[in-house]
Structure formats: structure tokens, C-alpha cells
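Colleague: requesting a structural model of the entry that follows:
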Amino acid sequence: MTAALVTGIGGQDGTYLAERLVAEGLEVHALVLEADGHPDHCPDEVVLHTGDLADVEATRRLVADIAPREVYNLAAISSVAQSWDEPDRTSLVNGHAAVALMESARRVGDVRLVQASSAEIFGEAHESPQDEETPLAPVNPYGAAKAYAHLAARVFRQRDLHASSLVLYNHESPRRPTRFVTRKITRGVAAIARGEADELVLGNLDARRDWGWAPDYVDAMVRAARADQPADYVVATGTAHSVRDFVAAAFAAAGIADWEPLVRQDAAFFRPADPAELVGDATRAREELGWAPTVGFEEIVRRMVAADL
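Modeller: Predicted coordinates for the structure are as follows:
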């Protein structure tokens, strides 16, 4: 039976990916932090290994023991806000540990590795939309660490590792943790709709992002792992919306038309540096992987609000 290793199983992408791989009949192994226990939505068939990606030697032994055919590195300090609070650990987990995992996979041989990168590597991009040739210009510790791992995937391809780096733009689902602004919005709107809260407090409403559906982005990961040749791929819808648009769609999904008096901005929630607009051009993924998004913006928000209600 073909084995796969997933790091970052506790996130929304990890559980959707695990469900997909288990359904396909793969023997799925996952690295999980001891504090996380058994992640919600994680299939019982997944073999969980307690550890920390930043423990390079222990992770290297695990990869050697499993000898997986596919490796999906989703583990990361995934919050930009958290990366400002913990820049040193962010560089360790998102950068150094990711590169060490690539070396571990290379040593095993015949491994196909997918590195989950991020649109944050482009930072204040001077062109829009961004594609695989857009210069990297991160503006926060999260983006800087992800940029290092992204560039390393290119380097490891020169050492015959089938390593693809997927530049994932914002993608959402009801499984998105509540520390992310999108889930904060849908959960807050649901609370207001139920009469349990009076207002929603947010930061910058003008930031614009390219939001997609998380299972669609997991599909891109699997397609990249199984492509004939490894490459970098931007995975995005190609359409940007503001945080304000997201808020409006969430209140609409809850049946609340006059929402603006219910929202208050607080400077405490503004980031030290925040790209104004990130929107991706996924032409390469469409042409080479046959990938395309399947769920539109309003429907994504509607599904999240419905789950929180």
C-alpha cells in the first residue's frame, strides 16, 4: 500500500487532505503536536505520530521509517499575527524545518513532496495579479520564512527531489480556526444573529484578498504531487475581495441587511505591515495540473456562516 506523510494535520487543509488520501486507499501517516491530541475531523485510519517538525533528527527518523511515496508539508506557524509575536519560532518551523524535511525526503528517495507556500511571500507586490515569476517581497516574518522554504523547493529540484511549492492564496472553510479573521467574522455574525453579541470588532476592513475554498486547494496539492514534473504553482481564484466584502456577505448569509452599525474597527487589530491587495494568477495550475476552483466567494462565506449558526 502506498504511504503518505502529512505534517500540519491539525489545520483545515490537513484534515481535508487526510480524508482525501484515506478515501483513495493510501496508508496515511501524520505528524501531530502532543498538545493537539487527535485533531478534529481527522479520520481514524490515519496513523498519528507525536512530534514536532522543528525536531529535525526525530522527523528525519520518522520519514526514513515510513518511507512515504508522498509528503505534504502543511505544518507552520500559520497566523501572520502570531509570526509577529514569535518571529524566531516562525523562522524555525516555516523555514528551517521545512528545508530539513525536503532533505529527509531526498535521502529516502523516490518521494514526491508538496510544500505549502503562501501568497504572503509576495508581500507588497508591484504587479497584480501575481504569478510564479512575481518577485518575492515579504513584509512580515511569516512571509519571509515561507519565502525561504519556497526557494528551497526550487533548489532541491536540482538535486532530483520531486518538490513542488504551491503558493496558496487565502482559502477558507468551516474548519478554519477561530484565530483567523474570516472565521472570527462568520462566528461573530452568527452570534449576533442569535442575539448573543451586539457587535463585531475588527481591524483593517480595506485589505483585499483572493479567497478560495479549502478542499479545492487540497485538490491542487494532490495534483501537484502526482504531476509528471515538479514545479511552483500559484493556487488562487484570480478575484480579490475586501474584508468589508467578506463581512457584508456574512451578514447577508445570516439575513441581516443593515450591518454597518454592528461593526466596529479597533486599531489593536491592525497588523504592523499588511499587503493592500493579493490576487493570484493560477494559469499554470490550470494548464499543467488541470486544476480549477469550484466554489465561489459568496458560497464559501454562506457555508461558513451556516456552519457557525
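
Colleague: C-alpha from now on. contacts and neighbour counts both.
Modeller: OK.

Colleague: where do the helices sit along the stretch 1-150 of the chain?
Modeller: With helices called from DSSP state H, counting those that start in this stretch, the stretch 1-150 of the chain shows them at 12-23, 56-66, 80-85, 87-90, 97-108, 141-157.

Colleague: next, the second sequence, to be compared with the first:
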Amino acid sequence: MNTNDTEQPAGRTALITGVTGQDGSYLAELLLSKGYTVHGLIRRSSSFNTERLDHIYQGPQEPGRTLVLHHADLSDGVALVNLLRDLRPDEVYNLGAQSHVRVSFDAPLYTGDVTGMGSLRLLEAIRASGIDTRIYQASSSEMFGSAPPPQNERTPFHPRSPYGCAKVFGYWATVNYREAYGLYAVNGILFNHESPRRGETFVTRKITRAVARIKAGLQDRLYLGNLDAVRDWGYAPEYVEAMWRMLQRDEPDDYVVATGQAGSVREFVETAFSAAGLDWSEHVRFDPKYERPSEVDALIGDASKAESLLGWKARVMWPELARIMVDADRAQLESELSGAAVRIDR
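Modeller: Okay, here's the model as predicted:
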């Protein structure tokens, strides 16, 4: 199959774990635009956690382009088998995880179970159900850890967090099921990718949200950990396109997805504050509680294989990404404040 072919695969179905997250919501939008029926897994909760999907799920849905949500969990292998047998999806995207690196040090067993064993449960559910499908495993640049950059598909893994270790387990489980059982299974080794939908506890969103609040006079200080860490930040809506392209190839393989352009946390901070006309040095302070027990100094990806075989290349680099996120957070805050003012007037 030609990965550059934009023909719509009408009538196809996909299952996304982690559909309520940043990547899951963008991927759902992409697949719906291509004519898929999209099924998403959400964990049972006493509160709503579908904010990123509400604009799709609550609005009118076009015939043949439907989003259906199912209550299930990566900790329940039997439920996964039953759901896969019922849905028989053409494609499965495993984006579900405890994905916060710093939190993984505080909750290592939970992270290992959901992020690591969860991927194995899903692979085994596909094998046990006997369905014919293709699965994408969300692997991570954190698997490389202290391996020197630039990192590509041949770089040895040296994870430096429970999250990174769990992702290495999921990576090799995916390779094993591909080789042992002939599953069409791929690993997307995605480097950091951000957007206005990024969770507020992740450093990029923490920064851009603070910029909006400081500019509005609602906050004065931003406390961060290691400012010298170097990352390769890309734009999440572009990265989900790479996920889809991986499953359109004739043969399954593993791919690094990255921009190749590095920036330090300090540089991201400076760019984000500058986008709002602020001097970052007047507001940012160091707090050691945000440091990790073992740090990853530099992650810079080499995505030449994805460019060559998938026809995919990043377009948005991190300086533009920082400005996109600041503008979005400022607009969101302005909307919230306007809404609050209207409620007070009433």
C-alpha cells in the first residue's frame, strides 16, 4: 500500500485505548475524517473525563463517521478479549498508559501494571480473540533514557524511570507477538509531542498555562525543576498522522517519530514568556521537588526512517509550538474569565 495515498478507507473501524487523552482525541478526529467508525476505551469514573472529546461526541455525527465509547480497562484482560470479539476492529491503537514520567517514580507498580502489563494484556487479547487486526503500540523516547543523542530505531534502550522501563517492556512484547504469532504489530517511538490539549501537569502545558495566568495578573510565580533538560518537542496533531501511516504499510515495523530539533526547558520557557511580552526571569523559580531521582539529559530524535518509508515529516518546530500553546491558553483563560463575569452579573 502506498503510504502517501490519501484515499479514504470507508467502512473501516478502529479501537483506541486512551481515547480521552491528548493523542487519543487528535487520533479520533483524524480517523473520523478518513471515514472510520471509531471505538474508544474509557475507564469507569465518578466524574466526567471526556473534555477533549466533547466537541465530537456531543455534536451531530455524520453517517458512517461515528465515535462510540466503551467502559473498559487495560487491567481487565477478559473484558478486552470480549470487546475485541464483539467489535472486530480493523486497527487497534494502544495509547492508554500512566504517562507522566515524574509520577511514575511515586507510583512505580501502578505504572508498570498499566503501562507495561496493559500492553501485554491487549496483545494477548488480540491473539486469544482470534481477530484479524493491526495494532499500534505507543512507545516512547523515554525508553532511550541516557543513551546519547541523536536516537533512532537502532539506538540501545537505557530507561531512567519506571515509566521508561514499562514502555521498554511494552515495546519488546509488541515485537515478540509480531515474531511469535505473526501479528501485524508496530511500535511508534514518539518523542515529546505537545499541544493545547496537553495535560496541565506536563511541563510544557504547565509553562504555557502559567504564562497566561501571569499575563492576566492571576499568578506571579512559576516553579519548575531541571531547566537544563533537552527535549525534541513536536506538535501532537502531526504525530497521530504518523501513527495511522504505520498501520497502512504492507509490512509491520518500528519507527521513531520526532522533529530532530532540540531545545532546553529553559529555552521553551523563554520563548513561551516572550510570546506574551513577559520576561521569564522575573517569574520563574527553581523547586527541587520537581526534579526526578534519575534525570534524562537529552532526547533528540532521528526520524529519517519515518520520512523515507512513511512519507512523514514534522512541520511545526518547538518555538512555533510554544507560541501556539501560549495563544491557546490565553484565549481559553480569557473565555473563562468572561464567562465568570457574566455569571456574576446575573
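
Colleague: re earlier: could you redo the helices of the stretch 1-150 of the first structure as JSON lines and give each row distance to residue 251 of the first structure and mean neighbour count?
Modeller: Output for these, formatted as JSON lines (distance: least, Cα to Cα, whole Å; neighbours: other Cα atoms under 10 Å):
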{"stretch": "helix 12-23", "distance to residue 251 of the first structure": "23", "mean neighbour count": "21"}
{"stretch": "helix 56-66", "distance to residue 251 of the first structure": "44", "mean neighbour count": "16"}
{"stretch": "helix 80-85", "distance to residue 251 of the first structure": "25", "mean neighbour count": "17"}
{"stretch": "helix 87-90", "distance to residue 251 of the first structure": "34", "mean neighbour count": "18"}
{"stretch": "helix 97-108", "distance to residue 251 of the first structure": "39", "mean neighbour count": "22"}
{"stretch": "helix 141-157", "distance to residue 251 of the first structure": "30", "mean neighbour count": "22"}
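
Colleague: let me have the ones you listed in JSON lines, extended by distance to residue 222 of the first structure.
Modeller: Listed next are the helices of the stretch 1-150 of the first structure as JSON lines, based on distance: least, Cα to Cα, whole Å:
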{"stretch": "helix 12-23", "distance to residue 222 of the first structure": "8"}
{"stretch": "helix 56-66", "distance to residue 222 of the first structure": "19"}
{"stretch": "helix 80-85", "distance to residue 222 of the first structure": "25"}
{"stretch": "helix 87-90", "distance to residue 222 of the first structure": "26"}
{"stretch": "helix 97-108", "distance to residue 222 of the first structure": "17"}
{"stretch": "helix 141-157", "distance to residue 222 of the first structure": "17"}
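
Colleague: for these, which one sits closest to residue 123 of the first structure?
Modeller: Nearest to residue 123 of the first structure, of all the helices of the stretch 1-150 of the first structure, is helix 141-157, at 7.2 Å by Cα to Cα.

Colleague: right, and the helices of the stretch 1-150 of the first structure - which one's nearest residue 255 of the first structure?
Modeller: Among the helices of the stretch 1-150 of the first structure, helix 12-23 sits nearest to residue 255 of the first structure (Cα to Cα), with 26.6 Å.

Colleague: roughly how far is the closest one from the heart of the chain?
Modeller: Counting by Cα atoms, centre = their mean, to the nearest Å, helix 12-23 of the first structure is centred 13 Å from the centre of its parent chain.

Colleague: residue 173 of the first structure is nearest to which of the helices of the stretch 1-150 of the first structure?
Modeller: Set against residue 173 of the first structure and scored by Cα to Cα, the helices of the stretch 1-150 of the first structure come closest in helix 12-23, at 7.3 Å.
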